[in-house]
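Provided below are the primary sequence and the corresponding predicted coordinates.
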Amino acid sequence: MMRIVVKVGSAVLAENDSIALERMQALVDFLAKLRKNNEVVLVSSGAVAAGYTKIQLDRSILTNKQALASIGQPILMHTYAEKFSQHSIIISQVLLTAANLSKAQEISKIKNTVDTLLKNSVLPIINENDATTTDELEVGDNDQLSAYITKHIEADILIILSDIDAYYDKDPRKNSDAKILKVVNYIDKKDLDKNVTPHGTFATGGIVTKLKAASYLLQNDIDTFLATGFDLSDIKSYLLDKNHIGGTLFTKTKS
């Protein structure tokens, strides 16, 4: 049995200023299958997007973004709870700030909580506490958060589901001949230093934050798999069928 952290981004969960319910349902159905033979932890974005469905505040203003997260977090969790209940799965909410990840004692508390939830067949859903974070307490983005969580709860692999379907040898938006790198053993520092270019309205990352997450885990001998969250066939093939068709595996293991 593997311990798997699955991170899903706002670009997947939000569409036209609302929650993408069909994509969320597909994700929930997939995670329900994955849980049959694995321990699963979900790191989910989407609170700000969910809040925006109720009140349209300017997201570029920090206090507005925090207010939207505060409004949206219970909406997001309620929606997850309804969908997971179809599979008789109990969920829990774990909200964190950087302060929770900066001290060994705090990290130990997080792991103990997650261990207890998993032992009792509860699916933990983790998110950064955007409603109260400040610059000093901000993790940065959920790609980084998911990487830290993967290491600290001693998970076997991080799955990043995004609007980015894989890591390419060049930017596929600008180069029609760009090729998918199916297995990556090393990430060059120059690629980690590029500017962050989020795609969606509510996104905070882009490929750079995913590379940083994967690089952090490579340094800790933990694998990362990047795949699209719009069509789950690639991640289903990899995790359920053990067949790597699409997506990128970041691993130190040489193929």
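Everything's here; your move. Residues are numbered from 1 along each chain as shown.

C-alpha from now on. contacts and neighbour counts both.
Will do.

neighbours of the residue nearest to residue 1 when sequence neighbours are not counted, how many?
Counting by C-alpha to C-alpha, 6 or more residues apart in numbering, residue 1 lies nearest to residue 38, which is 5.0 Å off, once chain neighbours are set aside. Residue 38 has 15 neighbours, counted by other C-alpha atoms under 10 Å.

is residue 38 in contact with residue 3, as I believe?
Yes: taking contacts as C-alpha atoms under 8 Å, residue 38 lies within contact range of residue 3: 6.0 Å.

ok, residue 249 to residue 227 distance?
9 Å (C-alpha to C-alpha, to the nearest Å).

same question, residue 143
For residue 143, the distance to residue 227 - C-alpha to C-alpha - is 13 Å.

show me whatever sits in contact with both of the two.
Listed as contacting both residue 143 and residue 227 by C-alpha atoms under 8 Å, 6 or more residues apart in numbering are residue 160.

out of those two, which sits in the busier spot?
It is residue 143, of residue 143 and residue 227, that has more neighbours when counted by other C-alpha under 10 Å, with 29 against 25.

off-centre distance for stretch 11-26?
In this view, stretch 11-26 has its centroid 14 Å away from the chain centroid, taken as C-alpha atoms, centre = their mean, to the nearest Å.

no, scratch that, I was asking about stretch 231-239
Mean C-alpha position of stretch 231-239 versus that of the full chain (C-alpha atoms, centre = their mean) differs by 15 Å.

repeat that for stretch 222-241.
Per C-alpha atoms, centre = their mean, the centroid offset for stretch 222-241 relative to its chain is 12 Å.

stretch 165-175 now?
20 Å.

give me the contacts around that stretch.
Residues outside stretch 165-175 that contact it (C-alpha under 8 Å, 6+ apart): 178-182, 207, 226-229, 246-248.

can you give me the buried ones in it?
165, 166, 167, 168 (16 or more other C-alpha atoms under 10 Å).

here comes the other one, which I'd like you to weigh against the first:
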Amino acid sequence: MATVALPDWTRAVVKVGSALVAPDDRGCSTTHLLPIARFVIQSRRQGKEVILVSSGAVAAGLAEQGRGGPGTLSIPERQALAALGQPLLMAHWRRLFDVPCAQVLLTYDDLQRRARFVNAKNTIAELLDRDTLPIVNENDTVATEELRVGDNDNLAAYVAVLAEADLLVICSDVDGLYTADPHDTPDAERLPAVDAITDEIYDMVGPSHRKVATGGMQTKVEAAEKATDRGIDTVLVNGTKGGHLDALGRGEMPGTLFRQAEQPLPARKHWMLHALPSAGRLTVDAGAADALRHEGASLLPSGIVAVEGRFARGDAVEIAVEKGGNWTRVAKGITQYGAADLERIQGRQSHAIAEVLDEAPADYVVHRDDLVVEA
């Protein structure tokens, strides 16, 4: 197997999951955290910057109450346990470092609203300037199901993007990405490097990558896709093996490296694609799809053949083309018209918008600067 070196980096986000923080469901443990802390300390001594994304608040809360594994928890239960466990989690991490540690709690709302996204970015930048170790977690104490990222793999990718990191390290309990589940397929091979995250890569971890994340390897690949799209190299490493963390500190690659995209998305378009939720779908004809894909065109009302969903001006919508009953996503963008108005002007020429609507803010539906076209 070819040797893969860890790319040079100056700022990294290191994600640590609950299985590493509380491996026996009895509260926070240093069993796996000492090598991770050693990697962070050594990296900082080399003049590099590190941000931790740590799970474990709910597990710490359960342990504080003398209860076992989380099982199925309601949202109020999870919120209460997170409120109980979060200070315990922070205190646990703080004991492992001799530098100031700062708690940063985020919700999906902080990521999908551009102003709050920028505020979070500025806060983390200021903490790093103050030689402080930011420790990030999802704010489960207030997050509802609709406003949850849902897993800290994807949260870590969002943090890597807003912090402008050049490396994302996902510490897991497996040695990397395999061609099949190594528990079920003994001859499965570990992939030392992945140049592009394709449908074939997703097929290795399950068929539902376009649906709600279900955890496990699927969310790690999703997180890698978010990070690499923005030009951030991503490493999947076994955090239960201290030697693997030590190797990472020496610039070696004991896990799987997901290489950054050759043409990373600009910051705003990355935010639009990965952080903004889609509120509806516009189906376009083949001519409009081709113009969006190959000519850098804006979406005009004349190319729209169907409108789905309830959305308002300024919402994000998916743009798809239909063939034989199947839809292929062409792009995602921010619409200048709500669904009700679009149903009235779809298929019409731009100059006719004013004849139909009392207010016509633009002669296009989605401007090319507000579009992210699928590769």
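Done, it's in. Computed from a predicted structure; not experimentally measured.

circling back to that earlier point, give the contact list for the residue nearest to residue 1 of the first structure.
Residue 38 of the first structure touches 1, 2, 3, 4, counting by C-alpha under 8 Å, 6+ apart.

make CSV out of the buried residues of stretch 165-175 of the first structure and add distance to residue 156 of the first structure and secondary structure.
CSV is the format used below for these (distance: C-alpha to C-alpha, whole Å; DSSP: H, G, I helix; E, B strand; the rest coil):
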residue, distance to residue 156 of the first structure, secondary structure
165, 21, coil
166, 20, coil
167, 21, coil
168, 24, strand
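
ok, these vs residue 46 of the first structure, which is closest?
Distances from residue 46 of the first structure to those, taken as C-alpha to C-alpha, are shortest for residue 165 (18.9 Å).

SS state for the spatially closest residue to residue 77 of the first structure that is not a sequence neighbour?
Nearest residue to residue 77 of the first structure in three dimensions, chain neighbours excluded: residue 93, at 7.5 Å (C-alpha to C-alpha, 6+ apart). Here residue 93 of the first structure is recorded as strand under DSSP: H, G, I helix; E, B strand; the rest coil.

how many neighbours does residue 93 of the first structure have?
The local packing of residue 93 of the first structure (other C-alpha under 10 Å) involves 15 other residues.

what about residue 223 of the second structure, distance to residue 249 of the second structure?
According to C-alpha to C-alpha, residue 223 of the second structure stands 22 Å off from residue 249 of the second structure.

the more surrounded of those two?
Taking neighbours as other C-alpha under 10 Å, residue 223 of the second structure and residue 249 compare with residue 223 leading, 24 against 18.

all helices in the stretch 151-300 of the second structure, in order from the N-terminus.
Using DSSP state H, counting those that start in this stretch, the helices of the stretch 151-300 of the second structure run over residues 152-162, 199-205, 217-229, 242-249, 267-274, 286-294.

surely the residue nearest to residue 77 of the first structure and residue 128 touch.
No: assessed by C-alpha under 8 Å, residue 93 of the first structure is found out of contact with residue 128, at 10.7 Å.

still on that earlier bit, adding secondary structure, neighbour count and distance to residue 196 of the first structure, write the contacts of residue 38 of the first structure out as CSV.
What follows is the contacts of residue 38 of the first structure, written out as CSV (DSSP: H, G, I helix; E, B strand; the rest coil; neighbours: other C-alpha atoms under 10 Å; distance: C-alpha to C-alpha, whole Å):
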residue, secondary structure, neighbour count, distance to residue 196 of the first structure
1, coil, 9, 35
2, strand, 13, 31
3, strand, 19, 29
4, strand, 22, 26
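
list residues touching both of residue 93 and residue 128 of the first structure?
Counting by C-alpha under 8 Å, 6+ apart, residue 93 of the first structure and residue 128 have no contacts in common.

circling back to that earlier point, what's the overlap in contacts for residue 249 and residue 227 of the first structure?
Joint contacts of residue 249 of the first structure and residue 227 (C-alpha under 8 Å, 6+ apart) do not exist.

how about the spatially most central residue of the second structure, nearest residue that isn't a chain neighbour?
Centroid check for the second structure by C-alpha atoms, centre = their mean gives residue 154 as the closest residue, at 3.2 Å. Spatial nearest neighbour of residue 154 of the second structure, excluding adjacent residues (C-alpha to C-alpha, 6+ apart): residue 223 at 4.5 Å.

so how far is residue 34 of the second structure from the one you found?
Distance check for residue 223 of the second structure against residue 34 of the second structure: by C-alpha to C-alpha, it reads 24 Å.
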